[in-house]
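Asker: one predicted model, sequence on top.
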Amino acid sequence: MNVLKKIYVMVSLKLCNFVYRTYSCLGDKKPLLLLYTDSRGTEIDSPLKQRNPFYSYLKYFRDYKVDYKFCPYKFTSILDFLEFYDNSNKQYKAIVLHCGIVDFAPRPMSSYNQMLSLKFDYLERRGWLEYFENRTDFLDEYLGEKTLQFMSVEFVENELIPLLKEVDNLIYVGINPVLNCWDGNYWRKRPSCINQQLVQDSLMLQELGGVILSSWDDLKVKKFTVDNVHYNKLGLDQIGKDIMSRL
């Protein structure tokens, strides 16, 4: 993307956020809802749609004033949500957490180490750094590298879920299966062990409740996603409806 195009996208996104937030201020007496997502929170097929509130499922929360955070970091993790929540003094009527795939999906070690470097300070403050620096629970190789899930099942069960249980009125949005026979618009195959992510997802849903996407069959994955992971408009609409049924 050239410099002029980047500037155009940045200005457009700022304008869309300004318009949305100005409009939402008309509902100051509405209950406050937090929506915190990774890159799955909006459409991604155009830079103009990424992180754009008008290409999300925010329209389903008309009865709420929404504080939204769409993929604020390169590797937007549940860890980032916890840090944000710990530093917030707002009282939310409901919190929608649409993160987890970054934490649970197997990734090459080079990617794992890059993500680890970006979360270093928070992990050190939490006393978790030693665990993340001394992992040996590798999975299948991908692109010539060992793969590793950023969070093991044991970490999710023993460290993550107890913290999330302390968050009042939390709705977790789960993860759908990845099809081995279909890539959508993704330019290469994903790791063969990619659906190992559903083990942690299942544990999260079991302990926290939430929106179950792991039940999507092959037809729904193709209908609602563009690449097995990110959603098209139909998929976002479906998730918005599913969340509303739990509010």
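Answerer: Ah, there it is. On a predicted model such as this, the values are computed, not experimentally measured, just so you know.
Asker: okay, CA-based contacts and neighbour counts for the rest of this
Answerer: OK.
Asker: return the set of buried residues in the host helix or strand of residue 21.
Answerer: Using DSSP states H and E, residue 21 falls within helix 3-24. Neighbour counts using 16 or more other C-alpha atoms under 10 Å place 9, 12, 13, 16, 17, 21, 24 of helix 3-24 among the buried residues.
Asker: would you map the helices across this protein?
Answerer: 3-24, 78-86, 101-104, 109-126, 129-133, 153-155, 161-164, 197-208, 218-224, 233-244 (DSSP state H).
Asker: neighbours of residue 148, just the number please.
Answerer: 23 (other C-alpha atoms under 10 Å).
Asker: that one touches residue 112, doesn't it?
Answerer: Yes. With contact defined as C-alpha atoms under 8 Å, residue 148 reaches residue 112; the gap is 7.1 Å.
Asker: list the helices and strands the helix holding residue 21 packs on?
Answerer: Here helix 3-24 touches no other helix or strand, going by 3 or more C-alpha pairs under 8 Å, 6 or more residues apart in numbering; DSSP states H and E.
Asker: now do it: everything it contacts.
Answerer: The contact list for helix 3-24 (C-alpha atoms under 8 Å, 6 or more residues apart in numbering) reads 47, 48, 51, 52, 53, 54, 65, 66.
Asker: next up, a second structure to put side by side with the first:
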Amino acid sequence: MFTDSRGYEVTNLWNKRNPFSSYVGDLIKEYNVEYHICEYASTTVIDFLYEYHKQINKGKSYDFVIMHIGLVDFSPRPKNMAINIIKTKSHKIKYMNWPLTLFEEHVNIPISKEIYNGEQLTNLYTHDF
């Protein structure tokens, strides 16, 4: 199980950062679950694939994999923020032998004409990408 903060039940303050109060808790009770919940400032598909491939390269195997992320990846954000996220995750992109230049080029493409705090909006990548 790899999830961003949606892996936490957030409707009650006393559940803060407690995966057992969310749907993850039900899975843990029924199955042998290895879970990674919101381990990064911006949990992305890049993080998931990096962690997954590291485990596979160590010889692990899984019957099922649940990835509950994507909000950071596809939501509009100021261009500078997207550039910083890609820079932070560049070692993971390189680990998976993906061309970093494709990511760097994409974050420089505005996704709308809207301006937020003086910056164009972009995202980390498109669904097709």
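Answerer: Here it is on my side, so go on. Please read all numbers here as calculations on a predicted model, not as lab measurements.
Asker: kindly provide the TM-score of these chains.
Answerer: Remark: TM-score between the superposed chains equals 0.80 [TM-score structural alignment, normalised by the length of structure 2]; 120 aligned residues with a C-alpha RMSD of 2.0 Å.
Asker: re earlier: top of the contacts of helix 3-24 of structure 1 by neighbour count?
Answerer: That'd be residue 51 among the contacts of helix 3-24 of structure 1, by other C-alpha under 10 Å, with 25 neighbours.
Asker: quick check: the aligned residue for residue 39 of structure 1 in structure 2?
Answerer: For residue 39 of structure 1, the aligned position in structure 2 is residue 5, judged by TM-score structural alignment.
Asker: ok, now residue 10 of structure 1?
Answerer: Checking TM-score structural alignment: residue 10 of structure 1 goes with nothing.
Asker: just give me the residue closest to the centre of structure 2.
Answerer: In structure 2, the centroid-proximal residue (C-alpha atoms, centre = their mean) is residue 44; its distance is 1.4 Å.
Asker: list the contacts for that residue?
Answerer: Contacts of residue 44 of structure 2 (C-alpha under 8 Å, 6+ apart): 4, 69, 70, 71, 72, 73.
Asker: quick one: which of these has the most company?
Answerer: residue 4 (23 neighbours).
Asker: and of the buried residues of helix 3-24 of structure 1, the nearest to residue 93 of structure 1?
Answerer: residue 24 (16.0 Å; C-alpha to C-alpha).
Asker: quick check: the closest one vs residue 33 of structure 1, distance?
Answerer: Taking C-alpha to C-alpha, to the nearest Å as the measure, residue 24 of structure 1 falls 12 Å from residue 33 of structure 1.
Asker: what residues are up against the closest residue to residue 5 of structure 2 other than its chain neighbours?
Answerer: Leaving aside its sequence neighbours, residue 5 of structure 2 sits nearest to residue 38 (C-alpha to C-alpha, 6 or more residues apart in numbering; 5.2 Å). Applying C-alpha under 8 Å, 6+ apart, we find residue 38 of structure 2 in contact with 3, 4, 5, 7.
Asker: which of those are retained in structure 1?
Answerer: Contacts conserved in structure 1 for the contacts of residue 38 of structure 2, counting by both residues aligned by TM-score structural alignment, their matches' C-alpha atoms under 8 Å: 3, 4, 5, 7.
Asker: what's near enough to touch residue 91 of structure 1?
Answerer: Counting by C-alpha under 8 Å, 6+ apart, residue 91 of structure 1 has contacts residue 32.
Asker: residue in structure 2 paired with it?
Answerer: Per TM-score structural alignment, residue 91 of structure 1 is aligned with residue 61.
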